[in-house]
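> Generate coordinates for the sequence data below:
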Amino acid sequence: MENATYIALSRLDTEQRAMSVVANNLANASTAGFKGEQVLFSDYLSRQSASGLPPGGDIQSYTQDRATFRDTTQGEFQQTGNPLDVAIGGDGYFQIRTDHGVRLTRSGRFERLTDGTISDESGNAVLDTQGNPIRLNPTDHSVTITSDGTIETETGIAGQIGIVTPADENRVHQEGGKLLRAEGQTTAVAAPKLMQGALEASNVKAMTEMTRMMDIQRNFQFIAQFVESEATRQQDAISKIVQNQS
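Take a look at the predicted model:
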């Protein structure tokens, strides 16, 4: 196999990775708090040591998948009227206690469990500023959440929603459409800006992602055709060599 085919295959591999990321973005275009992802590619340069190379032929450029990064742009706020729905303005994440440990999320679609615990849609407890689950009293019916996350009811203050930021945004990993796993420490946001009765929509622009997907498909098809034509050319060359030697 010639180097041209290897170079083309490296691009095919990265295009396939890009398609997977775009497909995941589209699948979560309506997921509250979801942040779209993009891939970062770069050139991997390989110097050739053979003699008699044509001008410019001493370097080969392969496509390399460097990283996937999240777009942390604020999504639009959508009014819901549900007193337990909360949107974060600016930086920060809610803390959710799951069976696998504490996770972060921007999705503030919360509900009340039978024991009064405020949880996400999967039943995972929402944590306060001390890292403890927030529970309402059985007699609490009127719930007010202030901009700093303080939860007030007719019986008093039930707690304060903890909002944190990870030490390194580049070390935050997606787990499904809503949860994030942060490596390292998190820091409490000193002055969070929360809005009750609203949700932050996904920041994915469906039309933009569809356009990106079509571009990736065209590139993939073009490169695949090139690889196929190269394979045919090599097979024809081998056949001619065998014929000449027979």
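> Please count neighbours and contacts with C-alpha atoms only from this point.
OK.
> what helices or strands is the longest helix seen in the chain leaning on?
The longest helix of the chain (DSSP state H) is helix 206-245. Packing partners of helix 206-245 (3 or more C-alpha pairs under 8 Å, 6 or more residues apart in numbering; DSSP states H and E): helix 3-27.
> now the helix it packs on, how far from the centre of its chain.
Relative to the mean C-alpha coordinate of its chain, helix 3-27 is positioned 17 Å out (C-alpha atoms, centre = their mean, to the nearest Å).
> buried stuff in it?
5, 7-12, 14-15, 18-19, 21-22, 25-26 (16 or more other C-alpha atoms under 10 Å).
> so, if you compare those residues, which one comes nearest to Ile59?
Set against Ile59, the nearest of the buried residues of helix 3-27 by C-alpha to C-alpha is Ile7 (11.8 Å).
> Now do the contacts for the residue nearest to the closest one when sequence neighbours are not counted.
In space, and not counting its chain neighbours, Ile7 is closest to Tyr62: 5.2 Å by C-alpha to C-alpha, 6 or more residues apart in numbering. Listed by C-alpha atoms under 8 Å, 6 or more residues apart in numbering, the contact set of Tyr62 reads Ile7, Ala8, Ser10, Arg11, Asp43, Tyr44, Leu45, Ser46.
> Tyr62 belongs to a strand, doesn't it?
Yes - assigned with DSSP: H, G, I helix; E, B strand; the rest coil, Tyr62 falls within a strand.
> got the contact list for the most centrally placed residue in the chain?
With distances taken as C-alpha atoms, centre = their mean, the chain has Glu37 as the residue nearest its mean C-alpha position (4.3 Å). Each residue near Glu37 by C-alpha under 8 Å, 6+ apart is listed here: Val21, Val22, Asn25, Thr68, Phe69, Arg70, Asp71.
> for comparison, sequence B:
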Amino acid sequence: MDNTLLVSLSQQLAAYRSMEVIANNLANLSTPAYKREEVKFQQYIQTGQPADGQTGRQTVSFVKDTGIVRDLSEGHLQTTNAPFDLAISGKGYFVVQTAAGNRYTRDGHLTLNGDGQLVNGSGDPILGDGGPVTITADDGDIHIASDGTVSGKQGEISKLQLVNFADERAMQKEGASLYSTSQSPIAVEKPYILQGALETSNVEPVIEISHMIEVMRAYQATATLAQSESTLKQKAIDQLGSVPN
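Presented below is the predicted three-dimensional model:
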């Protein structure tokens, strides 16, 4: 396979990967606390011997994606007035108890399950200092203070765990807004939780669509280059075939 085709394929694969990530960002536009992602690319330069009739070493540049970078900036705060919608302002993650172990999220769109436990959209309990936060009918209207203290008419029920990590970018995403990590959680010293609100996705649709258009143009330009190269080679072959012996 010649260098032109290799370069073209590497750029087309990079564009395809970018399109996948952009499409996923747009699909999660309405997912609370979703963090937009983008592909990180690295350029590889390969040198070789000059082709026939050329002088100097040949240099070929290939592009390869080396991973996904997550934008950790906060989304906007959206008021919902739902008693179990919680938004984290500043650093921190809620602790979620799953069958696979503790996981972490900033998605505060919570509800009560049949046992009165505060759970996320997948039905996994949200942990307080004493384990899953459980609310009974006798607790009446629930108030959740900015420090995470959950109270009812009979007094304090629990206090939500809010933790952070030394390297947030090293956390592994599971689904749209759940994360796992081998790092030890660090309790947030001054948590700030807003009841009746949600953190929105930090995806800006206009920017994502603009990026999508740029990637599509780059893909088309690369495809055109590859097609032109193929056409030139075919013409050369045809001309050689028509030369009389």
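> Would you check that Phe165 of structure 2 makes contact with Val188?
No - if you go by C-alpha atoms under 8 Å, Phe165 of structure 2 and Val188 don't touch, sitting 9.4 Å apart.
> rewinding a little: tabulate the contacts of Glu37 of structure 1 in CSV, adding columns for distance to Asp115 of structure 1.
Shown next, in CSV, are the contacts of Glu37 of structure 1 (distance: C-alpha to C-alpha, whole Å):
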residue, distance to Asp115 of structure 1
Val21, 39
Val22, 40
Asn25, 35
Thr68, 40
Phe69, 39
Arg70, 36
Asp71, 37
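> Looking at structure 2, which of these hold up?
Retained contacts for the contacts of Glu37 of structure 1 in structure 2, judged by both residues aligned by TM-score structural alignment, their matches' C-alpha atoms under 8 Å, are Val21, Val22, Asn25, Thr68, Phe69, Arg70, Asp71.
> Tell me how far the fourth one lies from Glu200 of structure 1.
In this view, Thr68 of structure 1 and Glu200 of structure 1 are 22 Å apart by C-alpha to C-alpha, to the nearest Å.
> Compare those two (neighbour count), which wins?
Neighbour totals were compared for Thr68 of structure 1 and Glu200, and Glu200 leads with 25 against 16 (other C-alpha atoms under 10 Å).
> ok so, going back, for the longest helix of structure 1, which residues meet the burial criterion?
Under the neighbour-count criterion of 16+ other C-alpha under 10 Å, helix 206-245 of structure 1 has Ala206, Glu209, Met213, Ile216, Phe220, Ile223, Ala224, Phe226, Val227, Glu230 buried.
> With stretch 126-133 of structure 1 instead?
Counting neighbours by 16+ other C-alpha under 10 Å, one finds that the buried residues in stretch 126-133 of structure 1 are Val126, Leu127, Asp128, Thr129, Asn132, Pro133.
> Now do the SS call for the second one.
Applying three-state DSSP to Leu127 of structure 1 yields a three-state assignment of strand.
> helix or strand for Thr165 of structure 1, which one?
Element membership for Thr165 of structure 1, per DSSP states H and E: strand 163-166.
> Packing partners of that strand?
strand 93-98, strand 186-188.
> corresponding residues in structure 2 for the helix or strand following that strand?
Per DSSP H and E, the first helix or strand lying C-terminal to strand 163-166 of structure 1 is strand 172-175. Matched against structure 2 by TM-score structural alignment, strand 172-175 of structure 1 falls on residues 171-174.
> how about that stretch: buried residues?
Across stretch 171-174 of structure 2, burial judged by 16+ other C-alpha under 10 Å covers Met171, Lys173.
> ok, and what's touching that stretch?
Tyr179, Ser180, Thr181.
> Now do the contacts for the last one.
To tie it back to what came earlier, the one meant is Thr181 of structure 2. Arg103, Ala170, Met171, Gln172.
> Redo the residues you listed as a markdown table? Include distance to Ile144 of structure 2.
Output for these, formatted as a markdown table (distance: C-alpha to C-alpha, whole Å):
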| residue | distance to Ile144 of structure 2 |
| --- | --- |
| Arg103 | 21 |
| Ala170 | 30 |
| Met171 | 27 |
| Gln172 | 29 |
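> Of these, which are reproduced in structure 1?
Shared with structure 1, among the contacts of Thr181 of structure 2: Arg103, Ala170, Met171, Gln172 (both residues aligned by TM-score structural alignment, their matches' C-alpha under 8 Å).
> Give me the mean deviation of the longest helix of structure 1 from structure 2.
Mean deviation of helix 206-245 of structure 1 relative to structure 2 after superposition (mean C-alpha distance after the TM-score superposition for structure 1): 1.9 Å.
> can you give me the angle that helix makes with helix 3-27?
On the basis of axes from the mean of the first three to the mean of the last three C-alpha atoms, to 10 degrees, helix 206-245 of structure 1 is oriented at 160 degrees to helix 3-27.
> Give me the distance between helix 206-245 of structure 1 and the centre of its chain.
That offset, for helix 206-245 of structure 1, works out to 30 Å (C-alpha atoms, centre = their mean).
> Nearest residue to Val119 of structure 2 in space, please, no chain neighbours.
Distances taken as C-alpha to C-alpha, 6+ apart put Pro125 closest to Val119 of structure 2, at 4.2 Å, once the chain neighbours are dropped.
> For Ile223 of structure 1, which residues are in contact?
Ala8, Leu9, Arg11, Leu12.
> Just to check, the first one is in contact with Glu228?
Spelled out, that is Ala8 of structure 1. No - the criterion here is C-alpha under 8 Å, and Ala8 of structure 1 misses it with Glu228 at 10.5 Å.
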